[in-house]
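1. no sequence for this one, just the structure:
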């Protein structure tokens, strides 16, 4: 787009060039996708309301650690309290048993969120969540994953790798509980408390400090942004490929959608969409997840790669 604008801007208005590009499939299907941008914060007011879970892949070090290939990490969004269970594999049966060990410690969430890993969707795991009356949710965008547990994973691995450097060995399993205990009993910079010290009675302090942290982040953002798109605009949605996906591959959906609502949430523009048959897509989309299609949709023929029962969040 920049090259065309630079070459023709003296002869053709910039807006006309952009409108022409937005009418070309070759452009709207393959234009780059922005993966990092401001997103909405959690709004949670007590402990054990929302947990996040993820797997840490440590297959590379299994020979040093009694055949352990993965760590199941789980974190409470408010208290930042973490649980970690070692796994020899990520079968539904193994992951289910690990969650059972965590729940046996006396805590469970109202809602548990993960990425779309098959291990969390296994029938044994889903059955356990239903038995415990836990609502399960996956994040729609695999580039984002579950941000809070991902941050904990990084902290845990920093502790482990410092130990690796000091001990000149990759064996960690005998110290795993100590690493987690150290984290849970160290003052967390966001809540300004030790995760292990947060209870139902004092959770409001952690919540207040989280809100202050969000306010500081929001102040760093620019003034509320103007809406880039408007109701009735036609758009494609990003295909959310992996972070290391090839840039030349198709980045945007073949299917085209229509914007039906534009709403500001936490000073960020968000959009709700429907498909061309009028079926509303669950959830909301950031402007970075949409790209404008500027053409006569009624005369456009295109292929829909596959039809999913649920395409939203």
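-> Happy to help now that I have it. Everything numeric here is computed off the predicted structure, so don't read it as measured data.
2. use CA for all of it now, contacts and neighbours both
-> Noted.
3. can you give me the strands for the stretch 1-150 of the chain?
-> For the stretch 1-150 of the chain, applying DSSP state E, counting those that start in this stretch gives strands covering 50-57, 70-76, 82-87, 111-114, 135-138.
4. And the ones you listed: which comes nearest residue 124?
-> Nearest to residue 124 among the strands of the stretch 1-150 of the chain is strand 135-138 (13.3 Å), distances taken as CA to CA.
5. what residues does the closest one touch?
-> 110-116, 126, 129, 313 (CA atoms under 8 Å, 6 or more residues apart in numbering).
6. got it, and stretch 236-245?
-> By CA under 8 Å, 6+ apart, the list of residues contacting stretch 236-245 reads 28-29, 33, 35, 141-143, 251-257, 289-293.
7. Would you mind checking those residues for buried ones?
-> 28-29, 33, 35, 141-142, 251-257, 289-293 (16 or more other CA atoms under 10 Å).
8. if I look at residue 245, how far off is residue 55?
-> 21 Å (CA to CA, to the nearest Å).
9. Tell me which of these two has more neighbours.
-> Shown here are residue 245 and residue 55; by other CA atoms under 10 Å, residue 55 has more neighbours (25 against 11).
10. structure B:
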């Protein structure tokens, strides 16, 4: 009975929802871009059927691109992405997106292959944070313009608004995104993206047995178990900032993604409670 009680205490242990995430680490101009799709569906009728806005941003320089699109089909999004890449001489080595079908399809894959871009996504209920921050900034500017013009017509103004953003000083890099070049990227790297000095704290070691936090949504019941009934084994410790852990299940099969310390804890209780669902249905992959 005592063993079962210990197990129940572990499963219902409080789980933090807000904690420092792994930082996006880039070393130069156009090393990694992020892309996202902004929904503008409610205003499609007064905007010629345009329902979406494809947004891209270079993580290092914060330079952004935007293209209005009428649908989120793979073909339309691929064409929009191609128009961004063909406008100038800038092409990223990597493109980070969410795992939406608008990015994972044969048409978009063909564009990635044509330009030699590596498309990837992180296994998380969080998305590409930097482009989403840009989306909020752009929408704030856009809605101010809506108030000025007395309507919500946006395809004809979004290019100018994006250009204004690129020419405005950005707090993170200390200059306007349009002014970042290969000549000054080393100076920016030294002042804004210098590596933090200090030892990296490692909570777990290889072989430790851990449980994983379930990714609950806002309105899910707080009294349901917060942690997986399954116990996983740490198979690798990644020296990232903050430290992340790669896990494997009891069959020694690797688990997709990597996990932050706040999403795991070392288990002391053995065994598991009866359940009707497999673990794949009750928890999400790691956060990289």
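-> Ah, there it is. Model, not experiment: these values are computed from the prediction.
11. And the TM-score between them?
-> Between these two chains, after superposing, the TM-score reads 0.83 (TM-score structural alignment, normalised by the length of the second structure); 280 aligned residues with a CA RMSD of 3.1 Å.
12. rewinding a little: dump the strands of the stretch 1-150 of the first structure into JSON lines; add distance to residue 8 of the first structure as well.
-> Shown next, in JSON lines, are the strands of the stretch 1-150 of the first structure (distance: least, CA to CA, whole Å):
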{"stretch": "strand 50-57", "distance to residue 8 of the first structure": "49"}
{"stretch": "strand 70-76", "distance to residue 8 of the first structure": "53"}
{"stretch": "strand 82-87", "distance to residue 8 of the first structure": "56"}
{"stretch": "strand 111-114", "distance to residue 8 of the first structure": "47"}
{"stretch": "strand 135-138", "distance to residue 8 of the first structure": "45"}
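13. Out of these, which gets nearest to residue 103 of the first structure?
-> Comparing those by CA to CA, strand 82-87 comes nearest, at 10.0 Å.
14. And that closest one against the second structure, how far off on average?
-> Compared with the second structure after fitting, strand 82-87 of the first structure deviates on average by 0.7 Å (mean CA distance after the TM-score superposition for the first structure).
15. Show me what that strand is packed against.
-> strand 70-76, helix 92-103, helix 176-184 (3 or more CA pairs under 8 Å, 6 or more residues apart in numbering; DSSP states H and E).
16. Go through that strand and flag the buried ones.
-> 82-87.
17. same deal with stretch 237-249 of the second structure?
-> Under 16+ other CA under 10 Å, the buried positions of stretch 237-249 of the second structure are 237, 241, 243-248.
18. Please apply the same query to stretch 77-90 of the second structure.
-> Buried residues in stretch 77-90 of the second structure (16+ other CA under 10 Å): 77-82, 84-85.
19. Give me the nearest residue to the equivalent of residue 232 of the second structure over in the first structure, chain neighbours excluded.
-> When the first structure is aligned by TM-score structural alignment, the residue opposite residue 232 of the second structure is residue 257. The shortest distance from residue 257 of the first structure to any non-neighbouring residue, by CA to CA, 6 or more residues apart in numbering, is to residue 275 (4.6 Å).
20. can you give me the end-to-end distance of stretch 260-271 of the second structure?
-> End-to-end distance (CA to CA), stretch 260-271 of the second structure: 24 Å.
21. got a list of contacts for that stretch?
-> 3, 6-7, 10, 15-16, 19, 21-22, 203-204, 208-213, 231, 242-245, 286-288.
22. what about burial for those, which qualify?
-> 7, 10, 15, 21, 204, 209-213, 231, 243-245, 286-288.
23. and residue 43 of the second structure, how many neighbours does it have?
-> 17.
24. cool, and residue 294 of the first structure?
-> Residue 294 of the first structure, neighbours per other CA under 10 Å, totals 18.
25. And it, what's its match in the second structure?
-> By TM-score structural alignment, residue 294 of the first structure lines up with residue 268.
26. Its match and residue 286 of the second structure, how far apart?
-> Distance from residue 268 of the second structure to residue 286 of the second structure, by CA to CA: 21 Å.
27. quick one: the helices in the stretch 101-250 of the second structure?
-> Under the criterion DSSP state H, counting those that start in this stretch, the stretch 101-250 of the second structure carries helices at the ranges 106-115, 129-149, 158-166, 185-192.
28. so the third one aligns onto which residues of the first structure?
-> Which is helix 158-166 of the second structure. Going by TM-score structural alignment, helix 158-166 of the second structure sits over residues 176-184 in the first structure.
29. mind listing what's buried in the matching stretch?
-> 176, 179-181, 183-184.
30. Can you give me the buried ones in stretch 183-194 of the first structure?
-> In stretch 183-194 of the first structure, counting by 16+ other CA under 10 Å, buried: 183-184, 188, 190-191, 193-194.
31. contact partners of that stretch?
-> Counting by CA under 8 Å, 6+ apart, 78-82, 156, 195-197, 205-210, 213 sit against stretch 183-194 of the first structure.
32. If you rank the residues you listed by neighbours, which is first?
-> residue 79 (30 neighbours).
33. Quick check: the gap between the equivalent of that one over in the second structure and residue 178 of the second structure.
-> Per TM-score structural alignment, the equivalent position to residue 79 of the first structure in the second structure is residue 61. Separation of residue 61 of the second structure from residue 178 of the second structure (CA to CA): 8 Å.
34. What's the end-to-end length of stretch 35-46 of the second structure?
-> 25 Å.
35. The first structure: matching residues for that stretch?
-> The aligned range for stretch 35-46 of the second structure is 53-64, by TM-score structural alignment.
36. For the matching stretch, which residues meet the burial criterion?
-> 53-56, 61-62.
37. need those in CSV with distance to residue 14 of the first structure, can you?
-> Listed next are the buried residues of stretch 53-64 of the first structure as CSV, based on distance: CA to CA, whole Å:
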residue, distance to residue 14 of the first structure
53, 46
54, 45
55, 47
56, 47
61, 55
62, 57
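38. on that earlier part again, return the distance of the match of residue 79 of the first structure relative to residue 167 of the second structure.
-> Counting by CA to CA, the gap from residue 61 of the second structure to residue 167 of the second structure is 12 Å.
39. Need the residues touching each of the two.
-> With CA under 8 Å, 6+ apart as the test, residue 61 of the second structure and residue 167 both reach 177-178.
40. Now do the contacts for the residue lying closest to residue 80 of the first structure once chain neighbours are set aside.
-> Excluding the flanking residues, the one nearest residue 80 of the first structure by CA to CA, 6+ apart is residue 195, at 5.4 Å. When contacts are counted by CA under 8 Å, 6+ apart, residue 195 of the first structure touches 79-81, 183-188.
41. again, 6 Å this time
-> 79-81, 184 (CA atoms under 6 Å, 6 or more residues apart in numbering).
42. closest to residue 305 of the first structure among the residues you listed?
-> For the contacts of residue 195 of the first structure, the nearest to residue 305 of the first structure is residue 80 (40.2 Å; CA to CA).
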